[in-house]
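Trainee: got a predicted model here, sequence first, then my questions.
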Amino acid sequence: MTESEQEEVYTVFNRRKILFITIATICGSLGPLAANIFLPSIEVFEDVFNTSKQAIHGTISMFMGVIAFAPLFLSLWSDNFGRRPLLISSLIVYLISNILILALPPSIIALYVFRAFQAFGASNLAVGVGVVADISEPRNRAKCISYYMIGPQLGPVLGPMLGMVGAQFSWRWNFIILAIFGAVSLLLVYFFLPETLRTIVGNGSGVSKRFVVPFQRKKKQDIEFKLPDKPERPGFMLYLKLCINRPVLLCAFSGGLAFSCFYAVTVSFSEVLTNVYHFTILHVCLAYIAPGAALIIGSILFGTLSDILRKQSGFKYGIESRFKLQICCLLPFLGTVISFGWVAQTRGHFAYLILLTFCVSFFVSGILITNTTYLSELSRNQPASYVAFGNLIRNVGAAVFVACVNPLMRSVGYGWGFTIFALTCVISLVFSMLVLMFGQRWRQALNSEDDESSSEE
């Protein structure tokens, strides 16, 4: 192999890239799945745990809070010490917490405690993005991330569907389903996913016995690869710096507001179908197929389009060219969110409601692909930490929007309620335009400051 060919090899994992992304996708879906599987069974949990609806809703808010902040710790450590040990340890915590909830008698205190551990163990979405970033070139990364994001994006859709099925048998079935998913994920990571962190294994040719999976043969590679510089030891100064990093901050808030609006639609969808249209549980489950299909189609389509935009932009916009796609998705997204509210308000035909939910899910997938890919490209050595920062904004926003859904709908109705939600997302549109126009200039200024500080040291 020539020297030029060696330089072009980004990863030696190309033949197993699909397998690794699939494993990361399954792991990344655990958090959204566990967060939403509760929704159809809230009344069942009220009776079993002898508590109020507000207390059960509190477990969901607490779960969202933990899953918003836990990735800040996990991603920081995975960017420094490796993806594989972090994934294995977090999945063990996730599995044990589900088993303990099943084994112990119903107790609201125990439910809060073990749901917190469950959320901590499932907080690996950003770590999964780190795995994808390790094995995919930046110019083709959106397509790989689009396949990865199918899992996390389907969580809010599959969760209620599985929850409705479990509610027909027992409240424990929710945790049996989650425990099965956790066990499968743990086995897949342990037996099939080697270490991918580039500061440890480079492009994969530098993998050592310590980081290979069981029964994997370590083949001698003809490719030499210089390990990137390791980031500084884990510290939350990184996140403080990101708070004043304009491209990161505007990107995180633009995606976070849109996701929060989407989450409010998802939470309200089953309630509207049940209370307004009097759907049975089976019919509600079937209705969720539409947004699920939209997320899959949208992820694959928009991931490919995002990479095309990046390649064709040249030097005018740089990696910020991906935000052209986000702007194009935001405009119809806002319109469909408003339409969803007014169709529910006026009790229009249920087919319109399902179609609008399909459209909302379709367009939000393009927004999330843009956000996640852009954040992963802003740092060569710490992509998971950057994505975790965006995940924090996204989940905090979702928790706030969900907390506002019921009071807002009771006060002004579905029509004006979702109009208000959509209007708050106009900020996303403004932020996206700012990143597109000025993001490259801001990044270059930050890089110049870093170079000057490094030279002074």
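Mentor: It's in.

Trainee: can we go C-alpha only for contacts and neighbour counts from here?
Mentor: OK.

Trainee: now the host helix or strand of Ile60, how far from the centre of its chain.
Mentor: Secondary structure assignment for Ile60, by DSSP states H and E: helix 53-81. A distance of 12 Å separates the C-alpha centroid of helix 53-81 from that of its chain, computed with C-alpha atoms, centre = their mean, to the nearest Å.

Trainee: then stretch 252-263?
Mentor: Shown here is stretch 252-263, whose average C-alpha point lies 11 Å from the average C-alpha point of the whole chain (C-alpha atoms, centre = their mean).

Trainee: any idea how far the nearest residue to Gln6 once chain neighbours are set aside is from Glu46?
Mentor: In space, Gln6 comes closest to Ile223 once its chain neighbours are excluded; the distance is 5.9 Å by C-alpha to C-alpha, 6 or more residues apart in numbering. Using C-alpha to C-alpha, to the nearest Å, Ile223 is found at 59 Å from Glu46.

Trainee: tell me the helix or strand right after the longest helix seen in the chain.
Mentor: For the chain, the longest helix by residue count, based on DSSP state H, is helix 383-424. Downstream of helix 383-424, the next assigned helix or strand under DSSP H and E is helix 426-456.

Trainee: what residues of that following helix count as buried?
Mentor: Burial within helix 426-456, assessed by neighbour count using 16 or more other C-alpha atoms under 10 Å, is assigned to 426-429, 431-436, 439-440, 443.

Trainee: would you turn the residues you listed into JSON lines with distance to Phe262?
Mentor: Written out in JSON lines, the entries for the buried residues of helix 426-456 read as follows (distance: C-alpha to C-alpha, whole Å):
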{"residue": "Val426", "distance to Phe262": "14"}
{"residue": "Ile427", "distance to Phe262": "15"}
{"residue": "Ser428", "distance to Phe262": "13"}
{"residue": "Leu429", "distance to Phe262": "15"}
{"residue": "Phe431", "distance to Phe262": "18"}
{"residue": "Ser432", "distance to Phe262": "17"}
{"residue": "Met433", "distance to Phe262": "20"}
{"residue": "Leu434", "distance to Phe262": "22"}
{"residue": "Val435", "distance to Phe262": "22"}
{"residue": "Leu436", "distance to Phe262": "23"}
{"residue": "Gly439", "distance to Phe262": "26"}
{"residue": "Gln440", "distance to Phe262": "29"}
{"residue": "Arg443", "distance to Phe262": "29"}
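
Trainee: presented hereafter is structure B, for comparison with structure A:
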Amino acid sequence: MAQDLSYLGDAEKAEEIGASVQGAVFEEPAKPHSEPLQEANTTHGQQEETQVVQDEAQDLEALAAVTTGPVYSAFSNFKKKYIVVMVTWAAFISPTSANIYFPALNPLRKDLNVSTTLINLTLTSYMIFQGLAPTVFGDLADMAGRRPAYIIAFIIYMGANIGLALQNSYAALFILRCLQSTGSSGAIALGYGVVADVSTSSERGTYMGIVGAGTMMGPALGPVIGGILAQFLGWRSIFWFLVIFTGCFLVPYILTVPESGRNVVGNGSIPPQGWNMTVLEWWQHRKEEKSGELSRTEIAEGRRLAQAELAKGRKLRWPNPLKTVYIIMEKDVAMVLFYNSLIYTAFYDIMASIPSLFQEIYHFNDLQIGLCYIPFGCGCAVASFVNGRLLDRNYKKVARQIGFTIDRKRGDDLRHFPIERARLEIIWPLLYTGLACILCYGWALEKNANLAAPLILQFFIGLCVNGSFNILSTLVVDLYPQSPSTATAANNLVRCFVGAGGTGIINIMIDRMGRGWCFTFISLVCALASPMLLAELKCGMKWREERRVRMDKKKEEKKEREAARESSFSSVESAGTEEEVETPLGEEKKDEKS
């Protein structure tokens, strides 16, 4: 297809095949327009004319949308919301696992008779694998589909938690924590990939905000849950809780959540096969086979052809984590990833320092310290839901300003749309307000202020810094729509590695610099690095187009090499066939002469 309507990977061919069998819904793909479309007077004889699609009630101007071509996602609104809720649940598990562990550090150190330094190594190793694991699961999901990646990841995770609940040695604790991180950490990258599968760029902000809420609520609520469990039921109950909580997610996921990977089901209209099917889909398929409903109708045949076409381009291989590194090396993506890692580190430094600082200043026990994370959680929740709507609203605003046609059903061609502007325009008030709150937070602790002061500032830090983080995470997916899980894995890799370094030295910085100057330094570093986002805003679209042209050129060269290889192979085969035919004829002539 001539236009890239944000369709991902090999789904294009499948949708083209499906167009011949799905009726009016799957016609020729809509062609994007760089100039505003005028409202058409649609009559009975003008069914293929464009018609105006009204925006929400508060919109002052209607945007036209082309009504032909396959829809971007064939899932109903209810099913899309259900899928997003389930992946948000999954995204909540990984950060919760990392932070629910904090209240268990002292009991574990005593029970296993090891030093605080050795126990803290289990935190560092968790963050390292939290960065590495998504590079494998992200590529697996983009290659084989979302469902297999989710199921494999959470089976590993549940096994690790059972082992952690039963272990009695430091070596087992260390290894199983790494395994626990490996299983849970892929869920964040997979969640953003699923959002990219089912939502167009014009509505993606809202869904990304919901998944982001799950990601950022984990660090806020994890210590609260862990403190309650550790104090009343012992540290082993933390891991049994995680087993039960994950099981409650995995059972309905296996039963009901459909495959959304566009290289497996296209836009959702192509039935999945094998391990990509839900249990309910498999059962329904069996019933149809027995009743003879799966007849060789035109539609059924078209679907089989589409499945075969997708399977042809979906060759299973060992996941390649280097794909994540390639994404990090792209200029436009690297700017966003690095700055995102800075504000994530600032956010996590505050959270990691709360136990020691609040115990020292306010003399709190583990349970009271855990409750102090609640303002963070509230701020993160508000940011995630409000921020997503702001992103979608600003997308429409930019589209109106440049006369760009929004097509919510079929997706937009972002090659000529300034997605960087649509995302980054709203980040500045959030970012600088959040950095100012971090600075004030440090000096409130320095002056031993009333508890209300740091808790209120925590809420606004969660609101503003997490809001900035969600904006940049959404932009990362928009910049790499063909491999959203791999792009999110790159985001996760950079932020976890930078975050691991930052949290490793935060207590040293506080001891050497003091509380006030330490957090002043953190906020100044983020502020001084913010021109990186200005560079992305100014040059990002140009860099993105250069990357697209370069990638298209590589694809064409690869196709030419494959075509040349097939041509040479077929010529060798035909030459061999001719020799086989000529040999008997020659022998017959010799027999006649004799």
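Mentor: Perfect, thanks for sending it. Source: prediction; values computed, not measured.

Trainee: mean shift between the helix holding Ile60 of structure 1 and structure 2?
Mentor: Mean deviation of helix 53-81 of structure 1 relative to structure 2 after superposition (mean C-alpha distance after the TM-score superposition for structure 1): 0.5 Å.

Trainee: in that helix, what counts as buried?
Mentor: Within helix 53-81 of structure 1, the residues that qualify as buried are 55-57, 59-81, counting by 16+ other C-alpha under 10 Å.

Trainee: in structure 2, which residues correspond to the longest helix of structure 1?
Mentor: Counterpart in structure 2 of helix 383-424 of structure 1, with TM-score structural alignment as the criterion, is residues 484-525.

Trainee: and the matching stretch, how far out from the chain's middle?
Mentor: 21 Å.

Trainee: also stretch 50-62 of structure 1?
Mentor: For stretch 50-62 of structure 1 - counting by C-alpha atoms, centre = their mean - the centre lies 24 Å from the chain centre.

Trainee: try stretch 446-465 of structure 2
Mentor: Centroid separation between stretch 446-465 of structure 2 and its chain, computed with C-alpha atoms, centre = their mean, is 30 Å.

Trainee: where does it end up in structure 1?
Mentor: Residue correspondence for stretch 446-465 of structure 2 in structure 1, counting by TM-score structural alignment: residues 345-364.

Trainee: got a list of what the aligned partner of Ser202 of structure 2 in structure 1 touches?
Mentor: Correspondence of Ser202 of structure 2 to structure 1, assessed by TM-score structural alignment: Arg139. Remark: with contacts taken as C-alpha atoms under 8 Å, 6 or more residues apart in numbering, Arg139 of structure 1 is in contact with 307, 310-311.

Trainee: so how far is Thr11 of structure 1 from Arg139 of structure 1?
Mentor: Here the distance between Arg139 of structure 1 and Thr11 of structure 1 works out to 14 Å (C-alpha to C-alpha).

Trainee: the stretch 101-250 of structure 1: helices as residue ranges?
Mentor: In the stretch 101-250 of structure 1, the segments counted as helices under DSSP state H, counting those that start in this stretch are 108-121, 125-135, 141-148, 150-167, 172-192, 198-201, 237-242, 246-275.

Trainee: export those as a markdown table, with columns for distance to Asn50 of structure 1.
Mentor: As requested, the helices of the stretch 101-250 of structure 1 are arranged in a markdown table below (distance: least, C-alpha to C-alpha, whole Å):
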| stretch | distance to Asn50 of structure 1 |
| --- | --- |
| helix 108-121 | 8 |
| helix 125-135 | 33 |
| helix 141-148 | 39 |
| helix 150-167 | 17 |
| helix 172-192 | 15 |
| helix 198-201 | 50 |
| helix 237-242 | 41 |
| helix 246-275 | 22 |
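
Trainee: and of those, who's closest to Ser90 of structure 1?
Mentor: helix 108-121 (4.3 Å; C-alpha to C-alpha).

Trainee: now do the closest one against helix 53-81, angle only.
Mentor: Interaxial angle of helix 108-121 of structure 1 relative to helix 53-81 (axes from the mean of the first three to the mean of the last three C-alpha atoms, to 10 degrees): 30 degrees.

Trainee: hmm, who's touching helix 108-121 of structure 1?
Mentor: 31, 34, 49, 51, 59, 62-64, 66-67, 70, 89-95, 97-98, 100-101.

Trainee: and stretch 350-361 of structure 1, how far from structure 2 on average?
Mentor: With structure 2 overlaid, stretch 350-361 of structure 1 shows a mean distance of 0.6 Å (mean C-alpha distance after the TM-score superposition for structure 1).

Trainee: go on, stretch 365-373 of structure 1?
Mentor: Here stretch 365-373 of structure 1 is compared with structure 2 after superposition; its mean distance to the aligned residues, by mean C-alpha distance after the TM-score superposition for structure 1, is 1.6 Å.

Trainee: okay, which residue is most central for structure 2?
Mentor: In structure 2, the C-alpha closest to the average C-alpha coordinate belongs to Tyr192, at a distance of 2.2 Å (C-alpha atoms, centre = their mean).
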